[in-house]
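Engineer: coordinates only, no sequence provided:
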């Protein structure tokens, strides 16, 4: 059994195979996703960040490569909305049950619509936050899709 977080507990409950990767989280690192990729010696294209957004005022989750930016227009269109904006950090923490820097698409307090960047399908595996700062999980993109009910889409700017 792994050191359980709500994220890893959700993966285990779903029978998803994953590996935990821990690193020293540095809040002063700026681009924490790029810092995480460098810290674990992994290609940034395989390390994904979890962003909480509001599409027409409704919460949604997008998971994209750490070195990339999202297109709010594409995010809105993906979820059938007209506009999208970043969710305020305090709202994201309240909705997910995770702290900013440790938000995972797995095991969120309230399940929301989720989209995974289509680039994930080109990778042999993806690495996504495991529910706390400095705590990642490596798994197959197909498994990430299965456990979150995510759609894959073109989300990048």
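Structural biologist: That came through, no problem. None of these values were measured; they are calculated from a predicted model.

Engineer: make it CA atoms for all contacts and neighbour counts henceforth
Structural biologist: Noted.

Engineer: quick one: the strands in the protein, in order.
Structural biologist: The residue ranges that make up the strands of the chain, judged by DSSP state E, are 19-22, 47-55, 58-65, 84-86, 113-117, 126-132, 135-139, 151-153.

Engineer: just give me the residue right at the centre of the protein.
Structural biologist: Of all residues in the chain, the one closest to the mean position by C-alpha atoms, centre = their mean is residue 50, 2.7 Å from it.

Engineer: in addition, the following structure is provided for comparison:
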């Protein structure tokens, strides 16, 4: 994996968490990153999760939901103990996480952010999410992802 390490994969290795890294060729014309990963890796969209950054009562919060659905902002706000949520500004999300949009991982952020993982993740032995770069996914057990991210689990996908 030389040259492909990211803060997310480094964290998994450092914490000795079982995972697999899957690489695919990202099409720079695509802006549907999660769907692209699902299709190119030949995986059901319910098993591939996208990482979205929102603001809950003004505080950046990460929502992790299947690419087959969308982030329910009202549910995210409730799960994060807030009242109102809206999608975060892309620049703010990139600055806080240290990743570029389309490659934001739920792990290894530059700044500690609250993370909420959709409860559907627990239906699978392993799930896929961004490894911190477009074209790079990690496969990990939901419990390991939730534990490492110190995430809350709630039904936040619509």
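Structural biologist: Cool, got the structure. Here the structure is a predicted model, which means the values were calculated and not measured.

Engineer: surely the residue nearest to the centre of the first structure touches residue 106?
Structural biologist: No: taking contact to mean C-alpha atoms under 8 Å, the distance of 9.9 Å between residue 50 of the first structure and residue 106 leaves them out of contact.

Engineer: if I look at the residue nearest to the centre of the first structure, how far off is residue 1 of the first structure?
Structural biologist: Remark: distance between residue 50 of the first structure and residue 1 of the first structure (C-alpha to C-alpha, to the nearest Å) = 24 Å.

Engineer: which ones are touching residue 88 of the second structure?
Structural biologist: Contacts for residue 88 of the second structure were tallied using C-alpha atoms under 8 Å, 6 or more residues apart in numbering; they are 53-55, 60.

Engineer: selection in ChimeraX covering whichever of the residues you listed are buried, please.
Structural biologist: Buried members of the contacts of residue 88 of the second structure can be picked out in ChimeraX with the line below, counting by 16 or more other C-alpha atoms under 10 Å:
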select :53,54,55,60
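
Engineer: of all the contacts of residue 88 of the second structure, which comes closest to residue 90 of the second structure?
Structural biologist: Of all these, the one sitting nearest residue 90 of the second structure is residue 53; the distance, using C-alpha to C-alpha, is 8.2 Å.

Engineer: what sits closest to the closest one if chain neighbours are left out?
Structural biologist: If you skip the residues right next to it in sequence, residue 53 of the second structure has residue 62 as its closest partner in space, 4.6 Å away by C-alpha to C-alpha, 6 or more residues apart in numbering.

Engineer: now the helices for the second structure?
Structural biologist: Using DSSP state H, the helices of the second structure run over 7-14, 33-41, 73-79, 90-97, 142-149.

Engineer: residue 23 of the second structure is nearest to which of those helices?
Structural biologist: When the helices of the second structure are ranked by proximity to residue 23 of the second structure, the top entry is helix 33-41, at 8.3 Å, counting by C-alpha to C-alpha.

Engineer: quick one: residues contacting the residue nearest to the centre of the first structure.
Structural biologist: 61-64, 103-105, 128-129.
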